[in-house]
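have a look at this fold, sequence not included:
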């Protein structure tokens, strides 16, 4: 046991991958560390080029990007927004802050994404927005979702917090709906501690998005010389990231492909090593391969909540930190207060009770992965092949 505990394997671990310290020093020497500086603009240009995005606006968080999306959607009291319940609270709170009501629908048992067949039955005369959440970096069924949205004149806001550099039929996630929201939080693949971006795929929203990001002022137009002074024009808040955050992120962007490629390899190794347990029906593994995702999360489903709790204790005793995920929003106190459900959410509840996420980060080695998989196999009385 002493040997097993000698090197603990955390669930996640942020990494310095390139020129982070150099760029932070450059930002300080540039004489500006507030938002809107050259590193922020470099990050936006990188996203626009890499994702083939019409426009990218850096934000201090994905939560900030979602809040901006809610403002741009013009939702208010009485309006409804369809989303999965199996998501982070920020997906809902962004719209609740505008007075709108989240309408929670169930997820597909294979993808853990919103079930497109359940969207249309949830639509009412008050529905204004649908929010597909690309869980674990796997794309939602965007063709179906966009068709439904167009048929009912709904705005589509992609919550792509977990999906940076994942794609759907050749298109980067976050660039398909009207608006897309990305995260660069410490827990994501490409990181800046805190950070996010709003992807604008509807060009008619661009001017207002800039105003909202700049505390409701036309400050961006002023710096471009389009107005001779800037003033308060609309609602908004302070959503720009600092130059220190953007400098760190730019260094990560430069190695983003390598980061995601390594995570995909870890994902595939987990899948290969745990496949015998899935064949026996002891666990359920994702059907997606590493090529279909960005390697953000490797999850598995257990038979029951008690089995999951026992496995977590077993892994903890072996120095391995594996964790569950969302408590469904519809069952949370705020979800009951501010939202409502459409239909039965049995899949969401089952997945929430039985899902386990395994350690996955850039510096996780193949030996670490084998150790995790070996501990899981031992829990079921099996050994790695």
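It's in. The structure presented is a predicted model; accordingly, all values stated were derived computationally and were not measured.

alpha carbons only for contacts and neighbour counts from here, please
Noted.

mind checking how far the spatially most central residue of the chain is from residue 375?
Residue closest to the mean C-alpha point of the chain, counted by Cα atoms, centre = their mean, is residue 161 at 2.0 Å. From residue 161 over to residue 375 the distance is 30 Å, taken as Cα to Cα, to the nearest Å.

next: residue 75.
Distance from residue 75 to residue 375, by Cα to Cα: 48 Å.

so the residue of the chain positioned farthest from its centre, which of the three states?
Using Cα atoms, centre = their mean, the residue of the chain lying farthest from its centre is residue 228. It sits 38.8 Å away. Of the three states, residue 228 takes coil under DSSP: H, G, I helix; E, B strand; the rest coil.

grab the nearest non-local neighbour of it.
Nearest non-adjacent residue to residue 228, counting by Cα to Cα, 6 or more residues apart in numbering: residue 222, 6.2 Å away.

spit out the contact partners of the one you found.
By Cα atoms under 8 Å, 6 or more residues apart in numbering, the contact set of residue 222 is 228-230.

going by distance to residue 288, which of the residues you listed wins?
Nearest to residue 288 among the contacts of residue 222, counting by Cα to Cα, is residue 230 at 49.0 Å.

OK, contacts around that closest one?
Contacts for residue 230 (Cα under 8 Å, 6+ apart) come out as 217-219, 221-222.

and for residue 253?
Applying Cα under 8 Å, 6+ apart, the residues contacting residue 253 are 43, 46, 190.

distance of the first one from residue 56?
In this structure, residue 43 and residue 56 are separated by 9 Å, where distance is defined by Cα to Cα.

got it, and the second one?
Relative to residue 56, residue 46 is positioned 9 Å away (criterion: Cα to Cα).

ok now stretch 134-142, how far from the chain's centre?
Counting by Cα atoms, centre = their mean, to the nearest Å, stretch 134-142 is centred 10 Å from the centre of its parent chain.

re earlier: pull out the buried positions in the host helix or strand of the residue nearest to residue 228.
Assigned by DSSP states H and E, residue 222 belongs to helix 219-223. Of the residues in helix 219-223, 219-221 count as buried by neighbour count, 16 or more other Cα atoms under 10 Å.

the strands in the stretch 1-150 of the chain, which residues?
For the stretch 1-150 of the chain, strands defined by DSSP state E, counting those that start in this stretch occupy the ranges 55-59, 80-84, 101-105, 127-130.

take this one as well and set it beside the first:
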């Protein structure tokens, strides 16, 4: 039987909550389930305000709007990341300054930031790849010294921690994803913007509501709502919030299960180190959330061979990002710096199946197949 790379987990109460949302007569968002999710997440993270969005991409775009970027303002971000991280700021006319990964991890090299800051730099956007924290001490020190905003791309990081504190609470803003590939989902798509800087809350509410002060109107704070700023339609449907609420109720179970799977991979694949194969590196300051488990092969040829070898055994393993600095869209705009580690991970990293319902026998099949591949290489 085929082992897929990912399989969305259903806790069993999603359809009941969706039916409740339908019966409530309030489907367009900001209803009972939206409020329930936001309040729960605010308490879980200890954040001043959480706003559900239609996707993690929308959460990033909302964050970019809050920056009031002007043409040629600069944003520092990793090259080894999904296009959404970059597109959110490119849409506002920003110049993207890409930061290379490190030799030990796909996350960007925080030690490079100081040398890349210019008078035009406005923000730093660290990506917590695989739910493993970036070096937020160094990142925040650079930001504070240069009066920059930190926007965490925490799309993969719900439940991850930096020095014991939840990821998503380390910068002024943070974007999370509830896509079906994430630990919990809002029915396929969804996201949230975490606002840790209280002065940004009121405007974030306006931007999310098409540039109107509608949220304040529904709270009885204004007599009428008006168009008061730019904005867009970032608010998810109540059905998505109902689905997400069912998942959040089981978050602790989901996280524990995924972390157990991650730990088993890490323990049983340790012998690959002798072959020069990289396993995830979790710094002492970080606690990972079981989002994904990856190997770093010695070459792109080896990775392709491993993926094909697993495919022949009905196991789906896949590579990940292509570096954005030399992408078809942005290569001509890049400043020409070589970013060798971003290319290295694009060529050599492979992700193994990891999802809540992955059975012990299935995981053993995967582990045995990987070990067999390296024994016969």
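Everything's here; your move. Computed from a predicted model, the values in this text were never measured in an experiment.

TM-score for these two?
With the length set by TM-score structural alignment, normalised by the length of the second structure, the two chains reach a TM-score of 0.97; 375 aligned residues with a Cα RMSD of 1.5 Å.

which of the contacts of residue 253 of the first structure fall within helices?
Judged by DSSP state H, the contacts of residue 253 of the first structure include 43, 46 as members of helices.

let's have the contacts of residue 253 of the first structure in CSV, adding distance to residue 99 of the first structure.
CSV is the format used below for the contacts of residue 253 of the first structure (distance: Cα to Cα, whole Å):
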residue, distance to residue 99 of the first structure
43, 32
46, 34
190, 32
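
among the contacts of residue 253 of the first structure, which one has the most neighbours?
Neighbour counts for those, by other Cα atoms under 10 Å, peak at residue 190, which reaches 28 neighbours.

that one contacts residue 261, doesn't it?
No: look at residue 190 of the first structure against residue 261 with Cα atoms under 8 Å: they stay out of range, at 11.7 Å.

against the second structure, where does the helix holding residue 222 of the first structure fall?
Under TM-score structural alignment, the counterpart of helix 219-223 of the first structure in the second structure spans residues 214-218.

distance from the matching stretch to the first structure after superposition?
By mean Cα distance after the TM-score superposition for the first structure, the fitted stretch 214-218 of the second structure averages 0.5 Å away from its aligned residues in the first structure.

now do that stretch: distance to the chain's middle.
Relative to the centre of its chain, stretch 214-218 of the second structure is centred 29 Å away, using Cα atoms, centre = their mean.

tell me which stretches of the stretch 201-350 of the second structure form helices.
Applying DSSP state H, counting those that start in this stretch to the stretch 201-350 of the second structure gives helices spanning 201-208, 214-218, 238-249, 251-268, 300-312, 340-348.

can you say which of these is packed in most?
Comparing the helices of the stretch 201-350 of the second structure by mean neighbour count (mean count of other Cα atoms under 10 Å), helix 238-249 comes out on top with a mean of 25.

start and end residues in the first structure for that one, please.
Going by TM-score structural alignment: helix 238-249 of the second structure matches residues 243-254.

of the contacts of residue 230 of the first structure, just say which sits nearest to residue 172 of the first structure.
residue 221 (28.4 Å).

what's the separation between that closest one and residue 42 of the first structure?
When residue 221 of the first structure is compared with residue 42 of the first structure (using Cα to Cα), they lie 18 Å apart.

also residue 73 of the first structure?
Taken as Cα to Cα, the span from residue 73 of the first structure to residue 42 of the first structure is 27 Å.

of those two, which one has the most company?
residue 73 (20 against 15).

surely that one meets residue 129?
Yes: with contacts counted by Cα under 8 Å, residue 73 of the first structure reaches residue 129, the gap being 7.4 Å.

need the overlap of contacts for the two.
Common contacts of residue 73 of the first structure and residue 129 (Cα under 8 Å, 6+ apart): residue 155.

what's residue 79 of the second structure aligned with over in the first structure?
That one, residue 79 of the second structure, aligns with residue 85 by TM-score structural alignment.

mind listing what its match touches?
By Cα under 8 Å, 6+ apart, the neighbours of residue 85 of the first structure are 104-106, 328-330, 348.

hmm, try it at 10 Å
Residues counted as contacts of residue 85 of the first structure (Cα atoms under 10 Å, 6 or more residues apart in numbering) are 91-92, 102-107, 113-114, 133, 326-332, 335, 339-341, 345, 348-349.

one more: residue 265 of the second structure?
259, 279, 293-294, 352, 354, 363-364, 366-367 are the contacts of residue 265 of the second structure under Cα under 10 Å, 6+ apart.

could you rerun that using 6 Å?
Residue 265 of the second structure makes contact with no residue under the criterion Cα atoms under 6 Å, 6 or more residues apart in numbering.

show me what it aligns to in the first structure.
Matched by TM-score structural alignment, residue 265 of the second structure corresponds to residue 270 in the first structure.

could you report the separation of that match from residue 370 of the first structure?
Remark: distance between residue 270 of the first structure and residue 370 of the first structure (Cα to Cα) = 8 Å.

what's the burial count for whatever residue of the first structure lines up with residue 299 of the second structure?
Mapped onto the first structure by TM-score structural alignment, residue 299 of the second structure lines up with residue 304. By other Cα under 10 Å, the residues close to residue 304 of the first structure number 13.

for residue 304 of the first structure, which non-adjacent residue is spatially closest?
The shortest distance from residue 304 of the first structure to any non-neighbouring residue, by Cα to Cα, 6+ apart, is to residue 354 (5.5 Å).

from memory that neighbour sits against residue 302, does it?
Yes: Residue 354 of the first structure is within contact range of residue 302, at 5.1 Å (criterion: Cα atoms under 6 Å).

any residues in contact with both of those two?
Common contact partners of residue 354 of the first structure and residue 302 (Cα under 6 Å, 6+ apart): none.

please consider this matter closed, and thank you.
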